[in-house]
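Q: Kindly return the folded structure for what I paste below:
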Amino acid sequence: MRLSSTRRGARLARHLVAQQLAAWGIPYGSEASDAARTVTAELAANAVTHGRLPRRDFRLALLRLPGRVRVEVTDARPERLPPTTFPAEPRPPEADSGRGLLLVAAHAERWGCEASGACTKTVWAEVTCPQ
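A: Now for the predicted structure:
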C-alpha cells in the first residue's frame, strides 16, 4: 500500500498493520501485534523523516510468513541506508531522536535493508507471531 510521506501517513501505516493482523487472527493488544505496530511506526517514521522526496510516497507491505510477520517500508532515498551497527554509547535521555532502530532491533527477530535499484530502498523487519 502506498501512503503519503507525512506524519499522518506514518500513523496510518501503524493502524493498518494492527487492522490486518487482527484480520489474520492476531489480536490487537497481543505481544505480536504490539511489536509489529512498534516496528511499523519506527520504519514509517524513518521513511517520512529520512527517506522523503517531494511528491513521493512510501510503500508499506505486510507479509504473513510461517511463525512471523514481515513488515517492509520502501522509500525514495536509496543513498540513505540505516546504520547496521549502533553506537556503544546510547543516546542521552534528553535527545529527541536516534532510538528508532534500537526499538526495531529489540522487537524484531531480524531486520535489514536492501537498495531496490537507483530509486528506492526497503527497510524490513520480521516479528515473531503465533501460527
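
Q: drop to CA atoms for contacts and neighbour counts, all remaining ones
A: Fine.

Q: now the nearest residue to residue 125 once chain neighbours are set aside: how far from residue 104?
A: In space, residue 125 comes closest to residue 111 once its chain neighbours are excluded; the distance is 4.0 Å by Cα to Cα, 6 or more residues apart in numbering. Residue 111 sits 8 Å away from residue 104 when distances are taken as Cα to Cα, to the nearest Å.

Q: one step back: do you know how far the residue nearest to residue 125 is from residue 18?
A: Distance of residue 111 to residue 18, computed by Cα to Cα: 19 Å.

Q: Which residue of the two possesses the greater neighbour count?
A: Taking other Cα atoms under 10 Å, residue 111 and residue 18 do not tie; residue 18 has more neighbours (22 against 19).

Q: picking that back up, if I look at residue 111 and residue 104, which residues touch both of them?
A: Residues touching both residue 111 and residue 104 (Cα atoms under 8 Å, 6 or more residues apart in numbering) are residue 125.

Q: neighbouring contacts of stretch 74-88?
A: Stretch 74-88 is contacted from outside by 47, 50-53, 56-60, 102, 112-113, 115-123, using Cα under 8 Å, 6+ apart.

Q: Now show me the structure for the sequence below, then we'll compare the two:
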Amino acid sequence: MPGRDFELRMGCAGDHVTIELSDARAERRPLPTPEPDEGGYGLLLVATLATTWGVKPRQVGKTVWATVPLASAVPQ
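A: From the prediction side, this is the model:
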C-alpha cells in the first residue's frame, strides 16, 4: 500500500538523542495541538518529552524529527 514505507533513524550527540521518522506521505504533516484528537497522544508526548521537534520535507514524503534529552540530562 502506498505511503506505508518508513525509515527510523536515531543518533546520540552529547546529552541528547535525535530521532527521525520518515515516510512517503507528504500530505500528512503533523501539527501541534493542545489536546489529543482522533490521532491520539503521539504529538503531545513528543512535545512534552522533546526539547525541540519539527517536520522537514523530503524529495518523496516527509521526516518528523525530535531531540530528546538523555535521562541523566533531565533536571530532577
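
Q: one step back: mind telling me what the residue nearest to residue 125 of the first structure corresponds to in the second structure?
A: Using TM-score structural alignment, the equivalent of residue 111 of the first structure in the second structure is residue 53.

Q: cool, residue 44 of the first structure as well?
A: In the second structure, nothing lines up with residue 44 of the first structure, judged by TM-score structural alignment.

Q: Could you double-check that residue 44 of the first structure sits in contact with residue 61?
A: No - contact criterion Cα atoms under 8 Å: residue 44 of the first structure and residue 61 do not qualify, at 11.1 Å.

Q: OK, contacts around residue 95 of the first structure?
A: Listed by Cα under 8 Å, 6+ apart, the contact set of residue 95 of the first structure is empty.

Q: Roughly how far does it sit from residue 43 of the first structure?
A: Here the criterion is Cα to Cα. By it, residue 95 of the first structure lies 19 Å from residue 43 of the first structure.

Q: thinking again about what came up before, Provide the secondary structure category for the residue nearest to residue 125 of the first structure.
A: Following DSSP: H, G, I helix; E, B strand; the rest coil, residue 111 of the first structure is assigned to strand.

Q: Could you check how many residues crowd around the residue nearest to residue 128 of the first structure when sequence neighbours are not counted?
A: Nearest residue to residue 128 of the first structure, sequence neighbours excluded (Cα to Cα, 6+ apart): residue 68, at 4.2 Å. Neighbouring residues of residue 68 of the first structure were enumerated by other Cα under 10 Å; the total is 19.

Q: What residue in the second structure is paired with residue 68 of the first structure?
A: Counting by TM-score structural alignment, residue 68 of the first structure lines up with residue 16 in the second structure.

Q: show me what contacts that match?
A: By Cα under 8 Å, 6+ apart, residue 16 of the second structure lies in contact with 67-70, 73.

Q: ok, back up a step: more neighbours: which of residue 44 and residue 61 of the first structure?
A: Remark: of residue 44 of the first structure and residue 61, residue 44 carries more neighbours, 31 against 16, as counted by other Cα under 10 Å.
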